[in-house]
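In: this one's sequence-less:
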């Protein structure tokens, strides 16, 4: 039985106090010392909070950044590298160091921790998705705290999550968590710069509540990849799929897990949908754009039909079969995304034509939809 089977819908932050399964994400800025590398004091303080909750009977999955940061000092680097190869090298060195700290800290509380490294493909391809789900379920059943991180050492620019906030939202969906808690060095979302007397935003019930709010994009340490913007996006992704989320500081982790009035609470505003569709809607690397006529817009957007070449009026980008593209109306408004079945150079000759005519002239392989309905997601439907 999953956490959500046991714990109700969770419309307020007090829900966290009784949640049976929680995903907790901590950022690099919360685990880094002033001198560089991992702060053992900060890590042990977080582990104490998580271990206490785990021993009380809650299943906890910890999504932890920090591998690249942990690898900087041993490699003689003073700041986070910008090129992917050096990031991968730092992650390769740092991941083992980070897990050594976690294993030692959790062991001091009598809790076993494990390492789970994921790539975007693990959560978007069904075979890998099933394996990841099975592994995490088994670890939780055995009383282990899985520590999840993106597999930075092998991830490429095209298939990266980009930051662990969004990874945490997808993991919460994967394990059917009751709540997602996103921890950083900022205690809450504010309606302006906190230093300038801004007001804390206590609750967000829908994306419309954030209209006009300027959200920061980087943390004070300057070594992470997220910032408040990605935490808000991750919280909205979770809430959109039926999982409430809390954004607060690592210093307030104990209060957060106790359901106290801290941070910003994102209430549920949608229903669950497949994790592959979440990835396509929020995280996929967009390689092109298809412009549709009004009839195709209605067919795709209102009647949820597959996209056929007859309704496409223009194509831009450089994409191959299986790549993600945006779908927009004649005014340029993007309303959907999908995985295309053709190479970009194939489409111009197909525009405005029926699949029957294309198959007769060009061959049966041109009788397919441009985007099948199962590979298409509407944005803000």
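Out: Yep, it's here. Fair warning: this is a prediction, and the values are worked out from it, not measured in the lab. Residues are numbered from 1 along each chain as shown.
In: Only C-alpha atoms from now on, for both contacts and neighbour counts.
Out: Fine.
In: pretty sure residue 114 is touching residue 147, no?
Out: Yes. Residue 114 sits in contact with residue 147 when judged by C-alpha atoms under 8 Å, with a separation of 5.8 Å.
In: measure stretch 174-186 end to end?
Out: By C-alpha to C-alpha, to the nearest Å, the extent of stretch 174-186 from end to end equals 27 Å.
In: Please point out which parts of that stretch sit buried.
Out: 174-186 (16 or more other C-alpha atoms under 10 Å).
In: cool, stretch 135-146 as well?
Out: Buried residues in stretch 135-146 (16+ other C-alpha under 10 Å): 136-137, 139-140, 143-146.
In: Specify which member of those is nearest to residue 254.
Out: Nearest to residue 254 among the buried residues of stretch 135-146, counting by C-alpha to C-alpha, is residue 145 at 16.9 Å.
In: circling back: take the buried residues of stretch 174-186 and lay them out in JSON lines including secondary structure and distance to residue 204.
Out: Formatted as JSON lines, the buried residues of stretch 174-186 follow (DSSP: H, G, I helix; E, B strand; the rest coil; distance: C-alpha to C-alpha, whole Å):
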{"residue": "174", "secondary structure": "helix", "distance to residue 204": "23"}
{"residue": "175", "secondary structure": "coil", "distance to residue 204": "23"}
{"residue": "176", "secondary structure": "coil", "distance to residue 204": "21"}
{"residue": "177", "secondary structure": "coil", "distance to residue 204": "19"}
{"residue": "178", "secondary structure": "coil", "distance to residue 204": "17"}
{"residue": "179", "secondary structure": "strand", "distance to residue 204": "15"}
{"residue": "180", "secondary structure": "strand", "distance to residue 204": "14"}
{"residue": "181", "secondary structure": "strand", "distance to residue 204": "14"}
{"residue": "182", "secondary structure": "strand", "distance to residue 204": "15"}
{"residue": "183", "secondary structure": "strand", "distance to residue 204": "17"}
{"residue": "184", "secondary structure": "strand", "distance to residue 204": "18"}
{"residue": "185", "secondary structure": "coil", "distance to residue 204": "20"}
{"residue": "186", "secondary structure": "coil", "distance to residue 204": "17"}
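In: Put this next to the first one:
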């Protein structure tokens, strides 16, 4: 019997397909446009079957190595950015040529973590992607490596693809790389157990996920984290090998499937929990932690023990317990300096204009 989650991916009308660097390069790390063309064929078949597809494509830095006559993938930030600058041109041209065979136009969308974290830019990116789809253009999304720094990287576009899947309201996310699914350890070392379906956190007991390759920056740890992020937001995920792209996109019969949460997370709650950049933290007493986490109630100043960071009303902040553990994230109603004067005070003791919750329950997401 076919898994209902595989069936959901097979019949999804809107799909985000993430393609890793290793799927677009030879074993020696040279960008290979013919591999990209083969993937475009599989994606075209899915679109012909009636699905909208947004592509999140890695490979810009790898595509810039040969034109710049570099001997290997650069390790310093400036050369990475230079390689990305050259490689992004080669990469989008390769996608354009591949889809031109099907009389399809492509559009490049470069995003940074900052674009996703800021609500206005987040909305603008959403509008651009939606409009490209409405105009029947194929959106090719990539991290803007030419301006990104190590501190704001997505991680080989794995996390970016999960964020984009929610951004465009996709019905499924397909992660294509050089591995055919999830194993409990490195399959290249032998005795690894294959996991065909992840329906809950218990299915990951004993799983050891490693880091990325010399060309990419993702690795299984990044893919697993991103798959769980998308699934938690309500998007089913398929992790498969790029070599199996045809089957992955046709009927989802290969790879590891991640079951989504039953109800889709709202766009605002998803942004608060996963996408927004926190600009400060509020420390809570035990009673406030229970109210926020267990009872889903608004956070009042009386339950706050300390304030840190420089933030303004409308910013996203972390809510931490007395031991420093992050228990929730939320949109704060006051500036840091204003809230510092309210710490531990009962609402009835505050002026009328300060009697709103510090973080309203509607703007709060437990983590």
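Out: Arrived safely, thanks for sending. Worth saying up front: this structure is predicted, and the values here are computed from it rather than measured.
In: before we move on, back to that, among the buried residues of stretch 135-146 of the first structure, name the ones in helices.
Out: 136-137, 139-140 (DSSP state H).
In: Closest to residue 56 of the first structure out of those?
Out: For these, the nearest to residue 56 of the first structure is residue 140 (13.7 Å; C-alpha to C-alpha).
In: Excluding chain neighbours, what is closest to that closest one?
Out: residue 59 (6.3 Å; C-alpha to C-alpha, 6 or more residues apart in numbering).
In: what's the matching residue for that neighbour over in the second structure?
Out: Alignment note (TM-score structural alignment): residue 59 of the first structure maps to residue 52 of the second structure.
In: Then residue 173 of the first structure?
Out: By TM-score structural alignment, residue 173 of the first structure lines up with residue 166.
In: ok, residues contacting the host helix or strand of its match?
Out: Residue 166 of the second structure belongs to helix 158-167 when assigned by DSSP states H and E. Residues from elsewhere that reach helix 158-167 of the second structure (C-alpha atoms under 8 Å, 6 or more residues apart in numbering): 15-18, 56, 116, 126, 143, 154, 171-173, 175, 218, 222-223, 225-227, 229-230, 233, 235, 267, 270, 275.
In: mean deviation (superposed) between it and the first structure, please.
Out: Helix 158-167 of the second structure differs from its equivalent in the first structure by a mean of 1.6 Å after superposition (mean C-alpha distance after the TM-score superposition for the first structure).
In: Excluding chain neighbours, what is closest to residue 369 of the first structure?
Out: Nearest non-adjacent residue to residue 369 of the first structure (C-alpha to C-alpha, 6+ apart): residue 308, at 5.0 Å.
In: Just give me the match in the second structure for the one you found.
Out: By TM-score structural alignment, residue 308 of the first structure lines up with residue 300.
In: check contacts around that match.
Out: Residues near residue 300 of the second structure by C-alpha under 8 Å, 6+ apart: 288, 347, 356-359.
In: what's the answer for residue 40 of the first structure, then?
Out: 31, 101.
In: Return the residue of the second structure aligned against it.
Out: Residue pairing (TM-score structural alignment): residue 40 of the first structure is matched to residue 33 of the second structure.
In: Following the chain onward from the helix or strand containing residue 338 of the first structure, which element is next?
Out: Assigned by DSSP H and E, residue 338 of the first structure falls within strand 334-339. Remark: after strand 334-339 of the first structure, the chain's next helix or strand is helix 355-362, criterion DSSP H and E.
In: Now for residue 345 of the first structure, how many residues are close by?
Out: Residue 345 of the first structure: 13 surrounding residues under other C-alpha atoms under 10 Å.
In: Output the buried residues of stretch 135-146 of the first structure in a markdown table; the columns should cover distance to residue 157 of the first structure.
Out: Output for those, formatted as a markdown table (distance: C-alpha to C-alpha, whole Å):
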| residue | distance to residue 157 of the first structure |
| --- | --- |
| 136 | 26 |
| 137 | 29 |
| 139 | 30 |
| 140 | 31 |
| 143 | 34 |
| 144 | 31 |
| 145 | 29 |
| 146 | 25 |
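In: and which of those is nearest to residue 48 of the first structure?
Out: residue 145 (12.4 Å).
In: quick one, strands of the stretch 151-300 of the second structure?
Out: Taking DSSP state E, counting those that start in this stretch to define them, one finds strands in the stretch 151-300 of the second structure at 172-177, 182-183, 194-195, 197-198, 237-241, 256-258, 280-284.
In: Since that was my last question, I'll sign off now.
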